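J.: predicted model and sequence follow; I will ask about them next.
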Amino acid sequence: MLRIATIGTSWITRQFATDAGIVGGIALACAYSRDAARAAEFATAIGAASSSDDLPGMLASPDIDAVYVASPNSAHFGQALAAVEAGKHVLVEKPAALTAADFQVVSDAARAHGVVALEAMRTAYDPGLALVGSMLGELGVLRRASLRYCQRSSRYDQVLAGERVNIFDPALGGGALNDIGYYCVSAMVALFGEPNQVVARWTTVPGGADGAGTALASYPGLVVDLGWSKITASSLASEIEGERGFLTIDRVHSPRALRLTRLDGTTQTHEVPGPEFTLAFGIQRFVDLCRDGGDATADHARTLGALRVLEAIRTSARDGDGS
């Protein structure tokens, strides 16, 4: 049984607790918050055995094997590094760090301490994305793709009212790119690898965080446009185009309905079973790595590649006065 402590008390940690129960082999050992009363309340809510407002003490506990980090983005690196240096496995919410260099430090430390460090990028472990990858050969030479995720945040009205909201706070690593935009970036890297060049523009919201953006990634013979937004909504599907046909994907962050259209007009549809939103596949990968001592090299390579693309998008958007 893998005894896991949680860091963070938002809805995603509640979802983690629910989906961890589906996976099995996990015991929720402790819930951490800087506020002791909040920690105790949250532990009761998710069914954790204990609570703590003492992070170093919790990480030193022999009753904890692993830590799930779901704090604000800016805290991921420091807390993940502290966990692995304490000899704990760590599953850290996406983005695992704000820079590739920081995640490299975490992965190197995990290797040195003989523990697992994994980014909780749920799409990377979703069977829907795996099916997309398996169908690319049907398209012939790939030439163009559009990967999109636009969903207006319920918290945006608070931003417009002048309130400070964590997910739109640049000081905490907030903004649309680091949230839903990262699904597009991670899927692109998983499917096509790292691009040769990225050009990006974004629009910002009060407080300075990016609210929506577009990036164009270039590969030899292939261009991929990415679109993301937390301040507008869209029903447009994602699409990958090749010289023999195109593949339509209902949701790049959780592919459940795929439609292959060939140039001769014939079509082929695939339905991927399972809920639209689940952390279970990523949790299962984490549990398997912790239990079996598996190799996370490929996982780390994908995360590092995606983080490098995030950095390239930020640089291009800022240099282009996208703010």
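T.: Yes, it's here. Numbering: from 1, shown residues only.
J.: use CA for all of it now, contacts and neighbours both
T.: Noted.
J.: now for residue 184: which residues touch it?
T.: 147-149, 226-228, 252-253 (CA atoms under 8 Å, 6 or more residues apart in numbering).
J.: would you map the helices across the stretch 201-323 of the chain?
T.: 280-292, 297-319 (DSSP state H, counting those that start in this stretch).
J.: now tabulate these in a markdown table and tack on distance to residue 134 and mean neighbour count.
T.: What follows is those, written out as a markdown table (distance: least, CA to CA, whole Å; neighbours: other CA atoms under 10 Å):
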| stretch | distance to residue 134 | mean neighbour count |
| --- | --- | --- |
| helix 280-292 | 18 | 19 |
| helix 297-319 | 17 | 19 |
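J.: next up, a second structure to put side by side with the first:
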Amino acid sequence: MTDTVDRTGSPADADALRIATIGTGVITRGFARAVTISGRARIVLAHSRDAQRAAQFAAEIGADAGESDLAAILTDDGVDAVYVASPNGVHAEQVRAALTAGKHVLCEKPLVLHAAEAEELFALADATGVLLVEAMRSAYDPGMQLIRDLLPQLGRVRRAGLRYTQRSSRYDRVLAGERVAVFDLAVGGGALNDLGVYTVHPLVDLFGEPQQVVGAPVLVGPDAEGAGLIVATYDGFVADLSYSKITASDLPSEIQGEKGTMTFDHIAMPRRIVVTPVGGEPVEHLIDGPLDDPQRGTDGNLSYEIDAFADAVAAGVEPAGSRERSLAAARVIDAARGA
């Protein structure tokens, strides 16, 4: 527990969404910086099960206070919403508790480990009159919106290859024989949940839910998933989704249509999109997102989801398509895992 802190704020931030964070990892630090860039929210409490760590982390990210008692956070009238960025395996439990307490929830991807859990939690959000949104940052990015806008230029889509490859520095620990949570399937880790999910969401966003899904994981130790491939088939169209935490690649993602081909540089934050008409010259589109800050990496990218979440809470309506995308993505991941 922490001492009572005045969280009424100044008149300047009176309309800011008051958020409590759960999780003290790298993503929460990036989220906190993005909150500052956005200006639409403010972090009032930072949670860690260890009281000293909670206070320390709160100071590091600029939160009003730290709190080790999750129940105290969920009953605090000074908290409007909870950002869940804890290990994947405890998302469902913590999201369920927050929704039951009447708090809006922005939960890091993957929302939960199975589609049935996602359906249950969305139903609970409806029953308690609050919003549940999966924090899929690319969905709200201007680069992804441009991809949606340009897609009709390709004509009927026949092939797509969506990729996210980023070698993890923690892979060396796996090679040394350690059990590392971010790779560990037993606790909700693994390359699919960490990176592959960034390919699954655009797939269902752009093309809808596939008719058939086949997954092929690459295991690098007991219950340790380092990479993988998903083949998703539609009527007259096939897509492959590749992801890896154990190799490195700069290959772009690609969508091939009968009238042209589109490539884009980064599935989670598209900034260079090239459309090449059949028999024509390539046309380059560069994105200079108004919230991007090169000194802060993807924090500007994270800010778009904060804006969308704040707008949704203010309006009392989920971001358009967010629930459908989350449920469809969860079903694709279930199918890829053979669940």
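T.: In hand now; what should we look at? From a predicted model like this one, the values you see are computed outputs, not experimental measurements.
J.: tell me how the two chains score on TM-score.
T.: After superposition, the two chains reach a TM-score of 0.95 (TM-score structural alignment, normalised by the length of the first structure), with 316 aligned residues with a CA RMSD of 1.2 Å.
J.: quick one on the thing from earlier: determine which of the helices of the stretch 201-323 of the first structure approaches residue 6 of the first structure most closely.
T.: Ranking these by proximity to residue 6 of the first structure (CA to CA) places helix 280-292 first, at 13.2 Å.
J.: what is the burial count for residue 45 of the second structure?
T.: Residue 45 of the second structure has 30 neighbouring residues, counting by other CA atoms under 10 Å.
J.: and it? What does it align with in the first structure?
T.: Superposed on the first structure with TM-score structural alignment, residue 45 of the second structure falls opposite residue 30.
J.: for the contacts of residue 184 of the first structure, which one is nearest residue 103 of the first structure?
T.: residue 253 (22.1 Å).
J.: number of residues surrounding that closest one?
T.: Under the neighbour criterion other CA under 10 Å, residue 253 of the first structure is assigned a count of 27.
J.: tell me, how many residues neighbour residue 28 of the first structure?
T.: Neighbours around residue 28 of the first structure, by other CA under 10 Å: 24.
J.: thinking again about what came up before, take the contacts of residue 184 of the first structure and keep only those in strands.
T.: Those of these mapping onto strands are 147-149, 226-228, per DSSP state E.
J.: find the nearest non-adjacent residue to residue 198 of the second structure, please.
T.: Nearest non-adjacent residue to residue 198 of the second structure, counting by CA to CA, 6 or more residues apart in numbering: residue 268, 6.1 Å away.
J.: residue in the first structure paired with that neighbour?
T.: Residue 268 of the second structure maps onto residue 253 in the first structure, with residues paired by TM-score structural alignment.
J.: circling back: the match of residue 45 of the second structure touches residue 4, doesn't it?
T.: Yes. The pair residue 30 of the first structure / residue 4 is scored as a contact, 6.9 Å apart, by CA atoms under 8 Å.
J.: which neighbours do those two share?
T.: residue 64.
J.: map residue 198 of the second structure across to the first structure for me.
T.: Residue 198 of the second structure maps onto residue 183 in the first structure, by TM-score structural alignment.
J.: for its match, give me its contacts.
T.: Neighbours of residue 183 of the first structure in contact, by CA under 8 Å, 6+ apart: 121, 123, 149, 252-253.
J.: now a ChimeraX select for only the buried ones of the ones in strands among the contacts of residue 184 of the first structure.
T.: The following ChimeraX line selects those of these that are buried, judged by 16 or more other CA atoms under 10 Å:
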select :147,148,149,226,227,228
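J.: as CSV, the ones in strands among the contacts of residue 184 of the first structure with distance to residue 317 of the first structure would be great.
T.: Shown next, in CSV, are these (distance: CA to CA, whole Å):
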residue, distance to residue 317 of the first structure
147, 18
148, 18
149, 18
226, 13
227, 13
228, 13
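J.: SS state for the aligned partner of residue 74 of the first structure in the second structure?
T.: Mapped onto the second structure by TM-score structural alignment, residue 74 of the first structure lines up with residue 89. Following DSSP: H, G, I helix; E, B strand; the rest coil, residue 89 of the second structure is assigned to helix.
J.: number of nearby residues for the closest residue in space to residue 89 of the second structure that isn't next to it in sequence?
T.: Counting by CA to CA, 6+ apart, residue 89 of the second structure lies nearest to residue 188, which is 4.7 Å off, once chain neighbours are set aside. For residue 188 of the second structure, the count of nearby residues is 20 (other CA under 10 Å).
J.: which position in the first structure pairs with residue 188 of the second structure?
T.: In the first structure, residue 188 of the second structure lines up with residue 173, judged by TM-score structural alignment.
J.: of the contacts of residue 184 of the first structure, closest to residue 69 of the first structure?
T.: When the contacts of residue 184 of the first structure are compared for distance to residue 69 of the first structure (CA to CA), residue 253 wins out at 20.4 Å.
J.: thought residue 147 was touching the closest one, still the case?
T.: No. Applying CA under 8 Å as the test, residue 253 of the first structure and residue 147 come out as separate, 9.4 Å apart.
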